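Peer 1: what follows is a predicted protein model with its sequence.
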Amino acid sequence: MKSPEDTIINYFSVLREAANPTEDTNTGCGSLGDTKGPYPVAYNFLSSSYKLKYSYNEYLKSFENKLHINLIKLNKVDSEEEESSELKYFVELEVIEGSKEKLGLFAYYYGYIYLEKEGHTYKIKDMEYLGENYLCAPYHGWKYDAKSFIEIEYRDWCSLVDGNIEITQDGYKKKAYFKDKNKNEYYVLFYQLTNGVDIKIADYKNNKNNKWELIHIYPEKCLDKKKNR
């Protein structure tokens, strides 16, 4: 726990060997890993303040029908809140879950982990996850694709984009570059999930020193202004 990254990696290394099956679902192959043995160890990765809000029994219950967890993406991200110094990390998880058909099913989740320092170690002070849908993304709307997202929210809602939008991709990291009417340069960082959905992470602007600087753009506020005209 000497660094935030160590804490997260070791936390999920413990959970990888844990399983909390339910009576009505299973994988058809008996017990997995060390069953419930690792959960008390994993619970001690949580901060004191988090434990006050989240009892061990509640923690254990949150893993019902979670039989194997792999950490597949981990990145530090800048906070969406201005002037925040919080430690925030993006994670994506691959989870094996049981079913009534006696076979294991793969499910994917993404979200954020927040950490704080206690003494000389880093502990988890909060977590939030969302499940990934594998049917909606290819069939519904513009929010799942980085370029369409910028076209709608940044060009149509905020009138911020002037000219073309350039998309670059390095692994699962996508950047959408564009300029405004005054030729200021921006890019929006996205992470592409396993199901192909692009998730917005942060906004950046090229400053007068020709360096990319974190900024905070809230397109929904632009839309609210249009609605209230």
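Peer 2: Yep, it's here. This one's a predicted model, so the numbers in the text were calculated from it and none came from an experiment. Numbering: from 1, shown residues only.
Peer 1: all contacts plus neighbour counts: C-alpha atoms, from now on.
Peer 2: Noted.
Peer 1: all strands of the protein, in order?
Peer 2: Under the criterion DSSP state E, strands of the chain are mapped to 66-77, 87-97, 105-118, 121-131, 166-170, 173-179, 185-192, 198-206, 212-215.
Peer 1: okay, these in CSV with distance to residue 56 and mean neighbour count next?
Peer 2: CSV is the format used below for the strands of the chain (distance: least, Cα to Cα, whole Å; neighbours: other Cα atoms under 10 Å):
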stretch, distance to residue 56, mean neighbour count
strand 66-77, 16, 18
strand 87-97, 21, 20
strand 105-118, 18, 17
strand 121-131, 14, 17
strand 166-170, 40, 12
strand 173-179, 35, 20
strand 185-192, 32, 21
strand 198-206, 31, 19
strand 212-215, 38, 16
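Peer 1: export the ones you listed to CSV and tack on distance to residue 18?
Peer 2: Listed next are the strands of the chain as CSV, based on distance: least, Cα to Cα, whole Å:
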stretch, distance to residue 18
strand 66-77, 6
strand 87-97, 11
strand 105-118, 16
strand 121-131, 18
strand 166-170, 33
strand 173-179, 30
strand 185-192, 27
strand 198-206, 29
strand 212-215, 38
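Peer 1: let's bring in a second model and compare:
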Amino acid sequence: MREAENMGGRGCGTIGQAKLPFPIAYNFLSQEYQSKLSYTEYVHLFSGIGHTSLIKLCRVPDRKRGIRFFYEIETIEGAGGKKAEYFGYAYGFISLIKEQEGFQISEMSRIEEDFLCAPYHGWDHDGEAVVEVKYGHWCHLIEHIYPTIRNEYIKSIYFHGKDEADYCIIFAELTNGTDIEIAQFRKAGNAEWKQVYMKPEEECVMD
């Protein structure tokens, strides 16, 4: 999709491979996904976009939903009557399933990034603060927090729980500086790390 363009006639003539990549990319969607999202609707999702660059991609552990990836893209866009194009950023998750043709995309989300409020962000944009508030103040689970481990744009925050277990909350850092939580793990004693699913916003019960 890097060379795909859907500027609606606006721009400087033919850009990249124009609309040629769209039918090819659409066929990477699973049959069920295509039944929910028509080709016309799919192309419309890229309205105003003239170029797309994949800047981040990593496999997300997800024992419930199988093969899942986190991604972030940078787009060159033009809309709203402006004469100049501008850069846009978005992120989301992609899930894959295996069909006869091979692995197909069964689910995909796309969330646009905010660059005006993000520089003045509150606690919910910072991974360390998110862990302290959600798992500490809300769930009353934290005994003490260990130093954060960073690997490029991946941030792993470990803490020891009041239940004597250790926890690891993994975040991906966006271009605008916001940390997005992508996975949770728990290890009791000498056992192996096990993925868990907690929603502190709703309840603090583990699944």
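Peer 2: Received the coordinates, thanks. As the structure is a computational prediction, the values presented were derived from the model and not from experiment.
Peer 1: how many residues are close by residue 194 of structure 1?
Peer 2: 18 (other Cα atoms under 10 Å).
Peer 1: what does it align to in structure 2?
Peer 2: In structure 2, the residue matched to residue 194 of structure 1 (TM-score structural alignment) is residue 175.
Peer 1: and residue 167 of structure 2, how far from residue 65 of structure 2?
Peer 2: 21 Å (Cα to Cα, to the nearest Å).
Peer 1: quick one, which of the strands of structure 1 gets closest to residue 146 of structure 1.
Peer 2: strand 198-206 (5.7 Å; Cα to Cα).
Peer 1: distance between that closest one and the chain's centre?
Peer 2: 14 Å (Cα atoms, centre = their mean, to the nearest Å).
Peer 1: quick one: work out the angle between it and strand 87-97.
Peer 2: Taking axes from the mean of the first three to the mean of the last three Cα atoms, to 10 degrees, strand 198-206 of structure 1 and strand 87-97 form an angle of 160 degrees between their directions.
Peer 1: mean deviation of strand 198-206 of structure 1 from structure 2?
Peer 2: Compared with structure 2 after the fit, strand 198-206 of structure 1 shows a mean deviation of 0.9 Å (mean Cα distance after the TM-score superposition for structure 1).
Peer 1: need the longest helix for structure 1.
Peer 2: helix 4-15 (DSSP state H).
Peer 1: trace residue 53 of structure 2 over to structure 1, please.
Peer 2: Checking TM-score structural alignment: residue 53 of structure 2 goes with residue 70.
Peer 1: now do residue 107 of structure 2
Peer 2: So, by TM-score structural alignment, residue 107 of structure 2 is matched to residue 126.
Peer 1: how much space is there between residue 128 of structure 1 and residue 208 of structure 1?
Peer 2: Distance from residue 128 of structure 1 to residue 208 of structure 1, by Cα to Cα: 36 Å.
Peer 1: ok, and the closest non-adjacent residue to residue 203 of structure 1?
Peer 2: residue 188 (4.6 Å; Cα to Cα, 6 or more residues apart in numbering).
Peer 1: touching, the one you found and residue 204? I think so.
Peer 2: Yes - using Cα atoms under 8 Å, residue 188 of structure 1 is in contact with residue 204, at 6.2 Å.
Peer 1: contacting residues around the residue nearest the centre of structure 2?
Peer 2: Closest residue to the average C-alpha location of structure 2: residue 92 at 3.1 Å, with Cα atoms, centre = their mean. Residue 92 of structure 2 is in contact with 70-72, 108-111, counting by Cα atoms under 8 Å, 6 or more residues apart in numbering.
Peer 1: fine, thanks again, bye for now.
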